[in-house]
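S.K.: One predicted model, sequence on top.
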Amino acid sequence: MILIRCSAAYNHGPVDYYLISPTAGDPSPAALLVEEFVLCDDYTAAGIDGAEWQPEIGAWSASAELSRAIRADSALRGRVTPVSRQEAAAAFARLGGGGLPEEAGLRTLFQERRHLPTTAPLNLGSGSGARRYRILFAGELGEDGLANARTALRLEPTDHPRVVGKASVSAGGHGFTWELRRIGAGIAWCVDVTARLGSGPVTALGALLHHHRQVVREQGLIPVTVERFA
């Protein structure tokens, strides 16, 4: 990820990798998509940088439209598999690219940013001082993916029909609570995070949001954005 204050680069983190198959269910990759979220200094998402390796032309190309499409088009999303860097490197070699560049090198290939809507968080007048975030995902969680997400997020059951589970922790001098929630008929999911910040470094919040985004992504969902409501 890149952390920004409106437009200036502030920090880097791991990039995300996706294999694009020619048809749904086909394990052979036809292209490789590399992405990195661009974050504001409060860890909300301002955009997505990326590049696509197209083996038919043997070159990297702009990926803003593909980035939008895999989140909006369920048929295309069925051909997309989130993978680790190691898996991406193996696929890149099979696709004729040779050695996958290091992440710093990949960032130099990002040609076009897909901007995401950003607004100031709402002041709901609660007076609690808590920050409330939503990490939104596109896609469907299967039974195994849901079980893995429950374990990775350390969720306890709730009585709410759309809330899979909830958890709380104190870390870095702050208090965090989160829940995994279905949106619609399971076509989208979100992790809602409430952060009660204390005196410790605020980077603990960024680390937690990044961790939750990654562990759900590892179950096959595609992160869409990180929003803040308060």
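M.R.: Thanks, I have the structure now. Just so you know, these numbers come straight off a predicted model, no measurement behind them.

S.K.: from here on, contacts and neighbour counts on C-alpha atoms
M.R.: Noted.

S.K.: all helices for the chain, in order.
M.R.: Listed in chain order, the helices of the chain (DSSP state H) span 64-72, 74-77, 85-94, 103-107, 143-153, 203-217.

S.K.: Which parts of the chain are strands?
M.R.: Secondary structure of the chain (DSSP state E): strands at 2-5, 8-12, 16-20, 31-40, 45-54, 59-61, 80-83, 114-115, 131-138, 163-171, 174-183, 188-196, 222-228.

S.K.: got JSON lines for those strands, with distance to residue 89 and mean neighbour count too?
M.R.: Output for the strands of the chain, formatted as JSON lines (distance: least, Cα to Cα, whole Å; neighbours: other Cα atoms under 10 Å):
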{"stretch": "strand 2-5", "distance to residue 89": "22", "mean neighbour count": "20"}
{"stretch": "strand 8-12", "distance to residue 89": "20", "mean neighbour count": "14"}
{"stretch": "strand 16-20", "distance to residue 89": "9", "mean neighbour count": "23"}
{"stretch": "strand 31-40", "distance to residue 89": "10", "mean neighbour count": "24"}
{"stretch": "strand 45-54", "distance to residue 89": "12", "mean neighbour count": "24"}
{"stretch": "strand 59-61", "distance to residue 89": "15", "mean neighbour count": "16"}
{"stretch": "strand 80-83", "distance to residue 89": "10", "mean neighbour count": "22"}
{"stretch": "strand 114-115", "distance to residue 89": "24", "mean neighbour count": "15"}
{"stretch": "strand 131-138", "distance to residue 89": "25", "mean neighbour count": "21"}
{"stretch": "strand 163-171", "distance to residue 89": "34", "mean neighbour count": "17"}
{"stretch": "strand 174-183", "distance to residue 89": "31", "mean neighbour count": "20"}
{"stretch": "strand 188-196", "distance to residue 89": "29", "mean neighbour count": "22"}
{"stretch": "strand 222-228", "distance to residue 89": "20", "mean neighbour count": "23"}
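
S.K.: and the comparison structure, right after this:
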Amino acid sequence: MTTSPARQTADSSPALHYYVVYDDAGVPEGLLAEEFLLAADHSSAGLVSGGWSRSEGRWHDASATSRRLRLDAALRKRVTPVNRTTAATLYRDLCGADLPHEPALRAYFGAPAAQPASALPLTGCEPRPGFRETRVYRILFADELSPDGLAALSEAWQMPVTGDLADPEVRILGAVRRQVAGDTFRWDLRRVAAGAAWGLDVTCDLRGDRDEAVGVLLRGLTTQMRQQGMIPVTIDRFR
């Protein structure tokens, strides 16, 4: 049995996603903390967030900023994904206090931003032979994947790079296959939306009655893409 590197990454990860927000001069101005709300099948059902800035000196609902972040390339250039440790260090540097615990941060979150409807048609529902259920997800990301980011993902996933990142016509950059306790997982790293975004197309062949490994995998893959500067947009299920 082979355990996915993504599973190892996600097991101890905090639920919230953290971002440093810089001003126009490149100086850290504040923090954004986000959480994807998940449906029972681990697809995303909404996005909630809170923000803090030096100018306001308080936490507040930041749902409008989170929506802009997915649409506004200029804003994304002033935002960097970070882990909680980095966010806590910056917060202490900016205001001399400890970063609130995640339950306290959630108290500032507003109503969830609705997720966009799937842009892809649902495929057939028959499982692959030998499995109880087959699911197909797409984790969609905004921003550009750098050559260093691609190399880091290739190493982390033991993924041979099969396409040229510099060629805008190349859609699939690599594919990975893993087995976990009888279940089989495959994901492709690809350009989507005519190169305006990136996606991980994840196929989950489930043998048993439990699907916890699906959620662990999707969270882990999202974390590893964020580590390369990518902004998660949604997790859609197409099958």
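M.R.: Ah, there it is. Quick caveat, the model's predicted, so the values are computed rather than measured.

S.K.: Structural similarity score between the chains, please.
M.R.: Taking TM-score structural alignment, normalised by the length of the first structure as the basis, the two superposed chains have a TM-score of 0.86; 216 aligned residues with a Cα RMSD of 2.2 Å.

S.K.: rewinding a little: can you say which of the strands of the first structure is nearest to residue 121 of the first structure?
M.R.: With Cα to Cα as the criterion, residue 121 of the first structure lies closest to strand 222-228 of the strands of the first structure, at 5.6 Å.

S.K.: residue range for that closest one in the second structure?
M.R.: Aligning strand 222-228 of the first structure against the second structure (TM-score structural alignment) gives residues 231-237.

S.K.: And for stretch 57-65 of the first structure?
M.R.: Mapped onto the second structure using TM-score structural alignment, stretch 57-65 of the first structure spans residues 56-64.

S.K.: Test my guess that residue 173 of the second structure contacts residue 159.
M.R.: No: counting by Cα atoms under 8 Å, residue 173 of the second structure sits too far from residue 159 to count as a contact (9.3 Å).

S.K.: neighbouring contacts of the match of strand 222-228 of the first structure?
M.R.: 42-44, 70, 81, 115, 118, 135-143, 222, 225-226 (Cα atoms under 8 Å, 6 or more residues apart in numbering).

S.K.: can you check stretch 103-122 of the first structure too?
M.R.: With contact meaning Cα under 8 Å, 6+ apart, stretch 103-122 of the first structure is reached by 14-15, 34, 44-51, 60-65, 67-68, 225, 227-230.

S.K.: likewise stretch 129-146 of the first structure?
M.R.: 44, 71-72, 74, 77, 186-197, 209, 213, 219-230.

S.K.: starting at the chain centroid, how far to that stretch?
M.R.: With Cα atoms, centre = their mean, to the nearest Å as the basis, stretch 129-146 of the first structure stands 10 Å off its chain's centre.

S.K.: repeat for stretch 98-116 of the first structure
M.R.: For stretch 98-116 of the first structure - counting by Cα atoms, centre = their mean - the centre lies 16 Å from the chain centre.

S.K.: Just the buried residues of it, please?
M.R.: Buried residues in stretch 98-116 of the first structure, defined by neighbour count with 16 or more other Cα atoms under 10 Å: 100, 103, 106, 107, 109, 110, 113, 114, 116.

S.K.: Quick check: residue 80 of the second structure touching residue 23?
M.R.: No: using Cα under 8 Å, residue 80 of the second structure is not in contact with residue 23, being 11.9 Å away.

S.K.: now stretch 171-186 of the second structure: which residue numbers in the first structure?
M.R.: So stretch 171-186 of the second structure sits over residues 162-177 in the first structure, by TM-score structural alignment.

S.K.: what residues does the matching stretch touch?
M.R.: Against stretch 162-177 of the first structure from outside (Cα under 8 Å, 6+ apart): 150, 153-158, 178-183, 193-201, 204.
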